[in-house]
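Chemist: can't give you the sequence, but here's the structure:
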């Protein structure tokens, strides 16, 4: 199975795994005898290996809810609940992060054996830990750098405005020289890479559940074509086999249907092409707008595009920070793309008539298809295809290299073997996105 390292290798202390597994047993976590936690035979770090053949439906391990690390199970739970109002933040992660700040730095923490597997979190290698020069050089055009910039700004703001005042208010618990911004940044990456969020009930309109740390479940590596899945019940969480696993194979979980750039951004790795069936490429909504503007020849034509874009914004079909998400087989933002192409492709008379319709707001989704497959694109109007072609070309121009250069590097095994993990992951992200965009170019050219 073609699968890259989930994360760079970390080095826990001697006996850390044995101590952790003993702790798991004491905490009531039940591991099937048909599997074992191992560093041998895994794509990287720890993973779960089948000792025997496994069939769909078998339970690999069960984690009782009292073994989940959260703000509610931390030794600071009472304090965190008492000061809940002062810990509200945009991310919603602050209570858990404060719990982790405390539990990971005290010698007598109940969760000590759990944290011993991560060796001061030094193995985390998200792009947020790369230099600005590396991010610019390796990730230009992918969208990762922009996401990291937002993360770093939010981390700084959250630490200064919420975390630091809380730490200073409790000097008997926290030491500013220990509980630093740098440690907080590592813990944010730790939560990004290893935490789980219990899904809400279908049709629920509540805020998302806060993240929690799930021992053993967070050791499983990810591939899109996974063979196990985490299931939730009121009493416990269970990792269940979803497709047969042969003896000696690794058990893979899924982190969700994520594009390669999202995997690199949030988890610090990328699955090699063509393994990630959930990969996708973004065309920024503003890029489609620019593509429409660049072919205008008169002030009247330019004004028409401006008016059309304003209407699309009113319809909430587009936005300055939005993107059209193109997958291998379908457009994940099908309704938005269809409506944008429809409106931007209108003549002045068609647009005037459209606006004059009293029920235009009710017709927003008339031609918008939430299940827009790529096979439908060749049937688009010529004007729509031309606009999408131009936007795709503009998107490809944002990268620092072309598809041919990426293909040459991937085909040269000697050169590829000399790349660092960061360079390999970035290459896989760029290549996957460009393959999707070139496939789109072919479709709009037909």
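Modeler: Alright, I've got the coordinates. None of these values were measured; they are calculated from a predicted model.

Chemist: contacts, neighbours, all on C-alpha from now
Modeler: OK.

Chemist: can you give me the helices for the stretch 201-350 of the chain?
Modeler: 260-267, 285-293, 299-314, 334-344, 348-356 (DSSP state H, counting those that start in this stretch).

Chemist: In TSV, list these along with mean neighbour count and distance to residue 400.
Modeler: Converted to TSV, the helices of the stretch 201-350 of the chain look like this (neighbours: other Cα atoms under 10 Å; distance: least, Cα to Cα, whole Å):
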stretch	mean neighbour count	distance to residue 400
helix 260-267	25	16
helix 285-293	20	17
helix 299-314	16	29
helix 334-344	22	26
helix 348-356	13	37
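
Chemist: Next one for the comparison:
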């Protein structure tokens, strides 16, 4: 029997082994497949809530105590959960999750583990500033290491270099980033009564199941945000982030979801959301994120046929930083600091997003307008506490064109060069990391070029309109002769 399945069943998990099995798929690793035709609404497996691994279910936080837990800020970000996973792994067979942790990957293709040369291939993309390796290692040395030394009875000195090393910290962090789910605490959870799992109750309940909302999960598909997404961490209860055995075995691909995780009072159930034919892969969902997020979090990209031809990810986006826009609007960016602070206080973002719709974002137009307000207009906007409307005009179009042009210039290669790299003649010569980097940056560049093409038409039309007005004013092109 499969070691994971054997462990899962020994811990009270239920799996319909006649309906689902695992196999290795080239380029995707281990995957779940249907053994027979499955209808919509079929429960593939059921996981007791007590079998999820989080800061709520691990006994480490209780053993460590609230004083030390809070002193080392282990409830901030994913440091506490990483430490729990390290500690559970260090317990060996004494940990109820030992059989599960032994099945998790130790090698990742995410940029966190790339060499400097490979990382350079991501220059200009939305990935490069979000890897967060420096901040992650700062947390390790500043928060986790002091905690380890404070309790040598819990964290055995002879295990520090193996179970609690920086390498293991990165590995567990990447496991959380790529495989965790957002599982909200239910009222009364954690009591003795809720901890008792009735096996006869696991595949059926009188209560309607609730979907683990992809919008609440950082990876879009029922899974958690990465440790560096600090803004979201401050708002959510990090205890909701949990490793969910068996559920994390399902792969995901753009537009392919056919099963989702639902939660009930005592269990989490993986249920099919559409019919699945025998032999087909069972796909969960990541919420269809862009390739930049897929690569950063999971170490892969989606390349499928696009509606307008070619291949890529229909969900790709491009991020434009506010400081680039400020540089295009003002020769003295420092003079704009008050307006920028006010923009942020009013709920504006410091990054603007373009997607496959070539229309320029209205919030970006509003920001440009704010930077262009005269002193009197700026005072009136402050008094009304109202942001400028996101309405395009010739002046905005001209600045937008400059912004897009400079944003496209941030990539070290051209669209044509990247397309050549991914051609059938060249793609086989690329390393996996470089291929993924080229796919990500090419998808972003195509969005920029498409938006630029539309903006260029608008700018040229406005210039032509201005020229016709000028011609009319001096009599040229009006059908009248100018007077002498």
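Modeler: Looks like it arrived, so ask away. Predicted model only: the values in this text are computed from it and were never measured.

Chemist: What TM-score do the two superposed chains give?
Modeler: TM-score for the superposed chains, counting by TM-score structural alignment, normalised by the length of structure 1: 0.80, backed by 399 aligned residues with a Cα RMSD of 3.0 Å.

Chemist: can you tell me which of the helices of the stretch 201-350 of structure 1 comes nearest to residue 132 of structure 1?
Modeler: helix 260-267 (14.1 Å; Cα to Cα).

Chemist: In structure 2, which residues correspond to the closest one?
Modeler: Mapping helix 260-267 of structure 1 onto structure 2 (TM-score structural alignment) gives residues 291-298.

Chemist: Which residues does that stretch contact?
Modeler: 108-112, 125-127, 130-131, 174, 177-178, 219, 226, 300-302, 313, 315-316, 436, 439-440 (Cα atoms under 8 Å, 6 or more residues apart in numbering).

Chemist: Kindly report the same for stretch 24-40 of structure 2.
Modeler: 18-23, 249-251, 271-283.

Chemist: Ok, stretch 1-19 of structure 2 next?
Modeler: Contacts for stretch 1-19 of structure 2 (Cα under 8 Å, 6+ apart): 34-38, 43-48, 51, 96, 99-100, 103, 197, 199, 202-203, 245-246.

Chemist: Buried ones only from those, please, as a ChimeraX command.
Modeler: Filtering those down to the buried ones (16 or more other Cα atoms under 10 Å) takes a single ChimeraX command:
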select :34,35,38,43,44,45,46,47,48,51,96,99,100,197,202,203,245,246
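
Chemist: Take the contacts of stretch 1-19 of structure 2 and keep only those in helices.
Modeler: The helices, defined by DSSP state H, take in 99, 100 from these.

Chemist: The aligned partner of residue 3 of structure 2 in structure 1: neighbour count?
Modeler: The alignment partner of residue 3 of structure 2 in structure 1, by TM-score structural alignment, is residue 19. Close neighbours of residue 19 of structure 1, defined as other Cα atoms under 10 Å, add up to 15.

Chemist: List the buried residues in the host helix or strand of residue 19 of structure 1.
Modeler: Residue 19 of structure 1 is part of helix 16-26 when elements are defined by DSSP states H and E. Neighbour counts over helix 16-26 of structure 1 (16+ other Cα under 10 Å) mark 16, 17, 20, 21, 23, 24 as buried.

Chemist: Find me the equivalent region of the longest helix along structure 1 in structure 2.
Modeler: Secondary structure of structure 1 per DSSP H: the longest helix is helix 421-445. Mapped onto structure 2 using TM-score structural alignment, helix 421-445 of structure 1 spans residues 432-456.

Chemist: same question, stretch 237-245 of structure 1
Modeler: With TM-score structural alignment as the criterion, stretch 237-245 of structure 1 aligns to 268-276.

Chemist: For the matching stretch, give me every contacting residue.
Modeler: 34, 37-49, 203, 247, 257-263, 282.

Chemist: Then stretch 429-441 of structure 2?
Modeler: So stretch 429-441 of structure 2 is contacted by 109, 114, 118, 121-122, 124-125, 291-292, 295, 300-301, 312, 411, 418, 421-422, 427 (Cα under 8 Å, 6+ apart).

Chemist: So which of those are in strands?
Modeler: Among those, the residues falling in strands (DSSP state E) are residue 312.

Chemist: Make a PyMOL selection of whichever of the contacts of stretch 429-441 of structure 2 turn out to be buried.
Modeler: Applying 16+ other Cα under 10 Å to those, the buried members can be selected in PyMOL as follows:
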select buried, resi 109+118+121+122+124+125+291+292+295+300+301+312+411+418+421+422
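
Chemist: In contact with residue 146 of structure 2: list those residues for me.
Modeler: Residue 146 of structure 2 makes contact with residue 72, according to Cα under 8 Å, 6+ apart.

Chemist: what secondary structure does whichever residue in structure 1 pairs up with it sit in?
Modeler: Using TM-score structural alignment, the partner of residue 146 of structure 2 in structure 1 is residue 165. At residue 165 of structure 1, secondary structure determined by DSSP: H, G, I helix; E, B strand; the rest coil is helix.

Chemist: ok, residue 165 of structure 1 to residue 83 of structure 1 distance?
Modeler: Counting by Cα to Cα, to the nearest Å, the gap from residue 165 of structure 1 to residue 83 of structure 1 is 12 Å.

Chemist: Next: residue 190 of structure 1.
Modeler: Taking Cα to Cα, one finds residue 190 of structure 1 at 24 Å from residue 83 of structure 1.

Chemist: just residue 219 of structure 1 next, same as before
Modeler: 32 Å.

Chemist: which one of those two has more residues nearby?
Modeler: residue 219 (18 against 12).

Chemist: what's the equivalent of that one over in structure 2 in contact with, if anything?
Modeler: For residue 219 of structure 1, the aligned position in structure 2 is residue 249, judged by TM-score structural alignment. The contact partners of residue 249 of structure 2, taken as Cα under 8 Å, 6+ apart, are 30, 31, 32.

Chemist: Please repeat the previous calculation with a cut-off of 6 Å.
Modeler: By Cα atoms under 6 Å, 6 or more residues apart in numbering, the contact list for residue 249 of structure 2 is empty.

Chemist: how close does it get to residue 435 of structure 2?
Modeler: Relative to residue 435 of structure 2, and taking Cα to Cα, residue 249 of structure 2 is found at 25 Å.

Chemist: a markdown table please, covering the helices of the stretch 201-350 of structure 1 and showing distance to residue 381 of structure 1.
Modeler: Listed next are the helices of the stretch 201-350 of structure 1 as a markdown table, based on distance: least, Cα to Cα, whole Å:
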| stretch | distance to residue 381 of structure 1 |
| --- | --- |
| helix 260-267 | 31 |
| helix 285-293 | 15 |
| helix 299-314 | 18 |
| helix 334-344 | 9 |
| helix 348-356 | 15 |
